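Asks: Have a look at this prediction, sequence included:
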Amino acid sequence: MLGHSFSRRDNSVLGRWWWTVDRWSLGVLVMIMVVGVLLSFAASPPVADRLGLGGFFFVKRHMIMIIPALAVMLASSLLMPRNIRRLAVLVYIAGLGLMVATILTGAEVKGARRWISLGSFTLQASEFVKPVLAVISAWMMAEKLRNPTFPGLSLSFFFMFMYVFLLILQPDFGMTIVTVATWGCQLFIAGIPLFWMVLVAGIGFIGAVGAYLLLPHVTRRVDQFLDPTSGDPKHDLYQITQSLEAFKHGGIFGRGPGEGIVKKHIPDAHADFVFAVAGEEFGIIVCLLIVGLFGFVVIRSYLRVVNEQSLFVMLATAGIAFQFGMQSLVNMASTLHIIPTKGMTMPFVSYGGSSMLALGLGMGIVLALTRKRYGVIDHL
């Protein structure tokens, strides 16, 4: 439809955007959002009823948040690389400031301080820092390789460490893992010396051991994953047990829309365990299609920059696409009990306003960086 609205000779901002943006990735991202709305209708009404909020409370809020998320994604996809870097610095500084404020004044929920109230809106600032950190790290690494005297790796490590330090204070171990893994992925693609790769592995190992020894909820989840009999099946293992039952009952084709049982029992059916609702009501085939949509976006993003001349564009795109894929993978793997349970949303599908907006920003940046350039777009 938009293709008929803009001719190839249209030199307006939107005209140039339409003929240079990766419309396949854009279309699949919109499809994932549509899947999110459908699963919100399936999963959230029982949760809302239990909380006395009215059956479609979360459905309405989910649909409302899609509008600004789409707006943020489309607006950021119009940016040039130079403006993306500027935006990343501003969001990083503001995000770290809000994370500090969250730790000091935020409400404690399930033993963590991750959200801060801004009027009627509850914000998780760490979600917004995650994609822009990948941009800043890519910038620093690219400058280091362009100018060997520039301390790009040290600066990249410093920016990553500041963010991870605040994540640990919240604590948010899952996002810490995603962040360090993303940084390691970018280092690997950049061809950084072995020392830095060993440093990443060391940080990851020390962080994992430290979290297991110092954070009781991490200890409990890992112990339960390794030995299911170590926890209370009526409390500690309740959600994952229900989740696995949902996939078992759903089978290949599912019980049918609205026929699921798991959403009536799992408190986070509309958020962390929405994949279980999909498995029970729509079956394995639909679940595999959902996996395919996420896989398409990640692979497509990498293919768009595989021959990219700008190292910054390649590293930033690879970092954010890696985050997108890893976040979806962690959510699905947790739901299937392949890894210890971790409260991480499925991108654009799970309920969560901050996550939705931050993902819109991140994937908008990917769409901007993977636009066709014809050698004229500023990389500086």
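Replies: Noted; the coordinates are in hand. Numbering: from 1, shown residues only.
Asks: Going by C-alpha atoms from here, please, whenever you check contacts or count neighbours.
Replies: Fine.
Asks: Can you tell me what sits against the helix or strand containing Ile203?
Replies: When secondary structure is defined by DSSP states H and E, Ile203 falls within helix 194-214. In this structure, residues lying in contact with helix 194-214 by Cα atoms under 8 Å, 6 or more residues apart in numbering are 173, 177, 180, 183-184, 187-188, 218-219, 222.
Asks: okay, now the one to match up with it:
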Amino acid sequence: MMAVSRSDTSTLGRWWWSVDRWTLAALLSLVAIGYVMMLSASPAVAERIGASSRHMFLARQVLYSAIAVAVMIACSLCTPRWVLRLALLGALGALVLTAATLVIGVEIKGARRWLPIPGLSLQPSEFLKPCLAVACGWLLAEGKRSRRFPGLIIACGLIAIVALLLKQQPDIGMLAVIVMVFLAQVFVSGINLFWVMVAGLAVPIFGVLAYMFQPHVRSRVQRFLDPEAGDNFQIRMSLEAFGNGGLLGRGPGEGRVKDVLPDAHADFVFPVVGEEFGLVVCLVILAIFAFVVINGLVRLRNERDPYVTLAASGLLTQFGLQAFINMGSSLHLIPTKGMTLPFVSYGGSSVIALALGMGFLLALTRRRTGRTEETTPFTTGGGRLPAMT
């Protein structure tokens, strides 16, 4: 950790002594682990697809991660007010670009989720996740502050629009994550218990509907319940890799699963970790993710501003849920879903969007002293947002 004097009143000095340095260190450690795994897993994948260079994915990930760290640090310097402004602009832009994928998007494996950009296939829906979490947190908080402001209704309408777009792509997994994060925020906001039970009943109903009317969802669930119902090659190889790794692993670069798994550098990077570094390192990675979530929630215990609490809770839920889905899929605990392991898997849109969300989280959970209330352009009724000093 760098040394900064407590008497330093510069922007950097005030940021250093107010930011959650433990969470920052945990996130940077995940980025470092991602570098190591790209060095180990990506050359085999690059050779298999006939890439021009064995280190193509590694070089790209170094660039993506550098951009991600810069984005995370820059966003963590923001005040809660600026976090909201950036999130609202980001949500609007990502919503427009997500709609654009249905018209000019690149189709991969039957889904239109990406926009062709030189050097990068942009997936706008990745940026919807952190921006929506902040925007919905603010809407719910404003609804609590002023009964005249229909924050919950507006938030539900926004989620419904996103649901229609993601269904058309289709990306049911992304939709499930966004809906679950929103439901977690609604629960934290203190909604009536009756509506909690209604939501609890609605989730399995929507799951059944997705199973009935979305063939790829039905296929994944059937293959999860009955391994003989279809092609489970990646899951079989994944479980075999964990078994081969044992407690301490076969050693860096000695794994074999990366030679056969198509997504060994991306969605299935966790089995590569298990085979080469063993159960111990897998548990360390799991502990880092758990620490980020639990430490963030503990830090929110004394937070009195509902906007900060709800927005940060949504970001933490999203981060932990994405990690669980990736690791749970690799271990065959849940049906497979193509979702990256935060900061460890290869990905451009994913790692930058995650950095944006974690930057928002670090900004919202910074220690704020001498808090004053100032009216913002976004408040309604008696609602106000805190200004940092």
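Replies: Yep, it's here. Predicted, not measured: the structure shown is a model, and the values here were computed from it.
Asks: Break down the stretch 101-250 of the first structure into its strands, ranges please.
Replies: Taking DSSP state E, counting those that start in this stretch, the strands of the stretch 101-250 of the first structure run over residues 107-109, 112-118, 121-123.
Asks: Can you mark which positions in the last one are buried?
Replies: For strand 121-123 of the first structure, the buried set under the neighbour-count rule, 16 or more other Cα atoms under 10 Å, comprises Leu123.
Asks: Equivalent analysis for the second one, please.
Replies: Along strand 112-118 of the first structure, these residues count as buried under the neighbour rule (16+ other Cα under 10 Å): 113-116.
Asks: tell me, the helix ranked longest in the first structure lands on which residues of the second structure?
Replies: Residue-count comparison of every helix in the first structure, with assignments taken from DSSP state H, identifies helix 274-305 as the longest. Residues 269-300 of the second structure are the counterpart of helix 274-305 of the first structure, counting by TM-score structural alignment.
Asks: now the matching stretch: how far from the chain's centre is it?
Replies: Per Cα atoms, centre = their mean, to the nearest Å, the displacement of stretch 269-300 of the second structure from the mean C-alpha position of its chain is 15 Å.
Asks: Equivalent analysis for stretch 252-263 of the second structure, please.
Replies: On Cα atoms, centre = their mean, the centre of stretch 252-263 of the second structure falls 25 Å from that of its chain.
Asks: Please look at Arg112 of the second structure and Pro170 and confirm they touch.
Replies: Yes. Taking contacts as Cα atoms under 8 Å, Arg112 of the second structure lies within contact range of Pro170: 7.1 Å.
Asks: what about the helices in the stretch 1-150 of the first structure?
Replies: Along the stretch 1-150 of the first structure, the stretches classed as helices by DSSP state H, counting those that start in this stretch are 2-5, 13-20, 23-50, 57-76, 81-105, 126-146.
Asks: picking that back up, for the helix or strand just after the longest helix of the first structure, packing partners?
Replies: Moving toward the C-terminus from helix 274-305 of the first structure, the next helix or strand (DSSP H and E) is helix 311-335. Packed against helix 311-335 of the first structure, as judged by 3 or more Cα pairs under 8 Å, 6 or more residues apart in numbering; DSSP states H and E, are the following elements: helix 126-146, helix 173-190, helix 238-250, helix 274-305, helix 353-369.
Asks: how much does helix 311-335 of the first structure stray from the second structure?
Replies: When the second structure is overlaid, helix 311-335 of the first structure sits 0.4 Å from its aligned residues on average, using mean Cα distance after the TM-score superposition for the first structure.
Asks: Give me the aligned partner of Ile235 of the second structure over in the first structure.
Replies: Using TM-score structural alignment, Ile235 of the second structure pairs with Ile240 in the first structure.
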